[in-house]
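*Asks:* the amino acid sequence is not available; the structure is as follows:
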């Protein structure tokens, strides 16, 4: 996949980044370099390789998943400017 200057301009606009017209060729080239690196990564054979959390083998600490401080609905809703039927009431955002 190759990124041209028009596509680089569209990406910059979507990202809300102002890019001067004379900088578009360099931006397109940088995007193409990034995509080339991603293509190289897809060629790596990872068959049989386990996902890692860290570079050193270690087990994550685990705890029991249990409610430790619940049942305070009234106290939490006391801070709400508008609460109805046990929930926070918020103004409609999307018409």
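*Replies:* On my side now, so go ahead. The structure presented is a predicted model; accordingly, all values stated were derived computationally and were not measured. Residues are numbered from 1 along each chain as shown.
*Asks:* can we go C-alpha only for contacts and neighbour counts from here?
*Replies:* OK.
*Asks:* ok, longest helix in the protein?
*Replies:* In the chain, with assignment by DSSP state H, the single longest helix is helix 24-42.
*Asks:* counting neighbours, what do you get for residue 40?
*Replies:* 10 (other Cα atoms under 10 Å).
*Asks:* for residue 59, same thing?
*Replies:* Applying other Cα under 10 Å, we find 8 residues neighbouring residue 59.
*Asks:* put this next to the first one:
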């Protein structure tokens, strides 16, 4: 059973650049202890015969087949545009760009 100290919590907080109060150091030390103990219990149960998994249930790919199909021509794509120039969409300049 590992016990995490207030100094270790303070060190972790400094590394994460998190300001914590003295009271929070005690609270976080207790909470981190519970987390570490829980992880140790899981490690004890998992054996070499138990394969690692990412999901408790089987996951099935729900994506459709990627089948090429014809797209729009340049003229068709630009036909609904409010403005076009030189075969491209024409949009207003932004961010004060100069011409």
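*Replies:* Cool, the structure landed. Here the structure is a predicted model, which means the values were calculated and not measured.
*Asks:* quick TM-score on the pair, please.
*Replies:* Scored against TM-score structural alignment, normalised by the length of the first structure, the superposed chains reach a TM-score of 0.52; 62 aligned residues with a Cα RMSD of 2.6 Å.
*Asks:* coming back round to it: return the set of buried residues in the longest helix of the first structure.
*Replies:* Residues of helix 24-42 of the first structure classed as buried by neighbour count (16 or more other Cα atoms under 10 Å): 24-25, 27-29, 31-32.
*Asks:* what does residue 84 of the second structure correspond to in the first structure?
*Replies:* In the first structure, no residue is equivalent to residue 84 of the second structure according to TM-score structural alignment.
*Asks:* burial of residue 84 of the second structure, as a residue count?
*Replies:* Neighbours of residue 84 of the second structure under the rule other Cα under 10 Å: 13.
*Asks:* what's the closest of the buried residues of helix 24-42 of the first structure to residue 8 of the first structure?
*Replies:* Checking the buried residues of helix 24-42 of the first structure against residue 8 of the first structure with Cα to Cα, the nearest one is residue 28 at 5.3 Å.
*Asks:* give the contact list for the closest one.
*Replies:* The neighbourhood of residue 28 of the first structure, defined by Cα atoms under 8 Å, 6 or more residues apart in numbering, consists of 3-5, 7-8.
*Asks:* apply 10 Å and report the result again.
*Replies:* Residue 28 of the first structure sits next to 2-9, 11, 34 when contact means Cα atoms under 10 Å, 6 or more residues apart in numbering.
*Asks:* picking that back up, mean distance, the longest helix of the first structure to its aligned residues in the second structure?
*Replies:* For helix 24-42 of the first structure, the mean deviation from the second structure after alignment is 0.6 Å (mean Cα distance after the TM-score superposition for the first structure).
*Asks:* identify all contacting residues around the helix or strand where residue 10 of the first structure lies.
*Replies:* Per DSSP states H and E, residue 10 of the first structure falls inside helix 5-14. Where contact means Cα under 10 Å, 6+ apart, the residues beyond helix 5-14 of the first structure that reach it are 15-21, 23-32.
*Asks:* am I right that residue 77 of the second structure is in a helix?
*Replies:* Yes - membership of residue 77 of the second structure in a helix is supported by DSSP: H, G, I helix; E, B strand; the rest coil.
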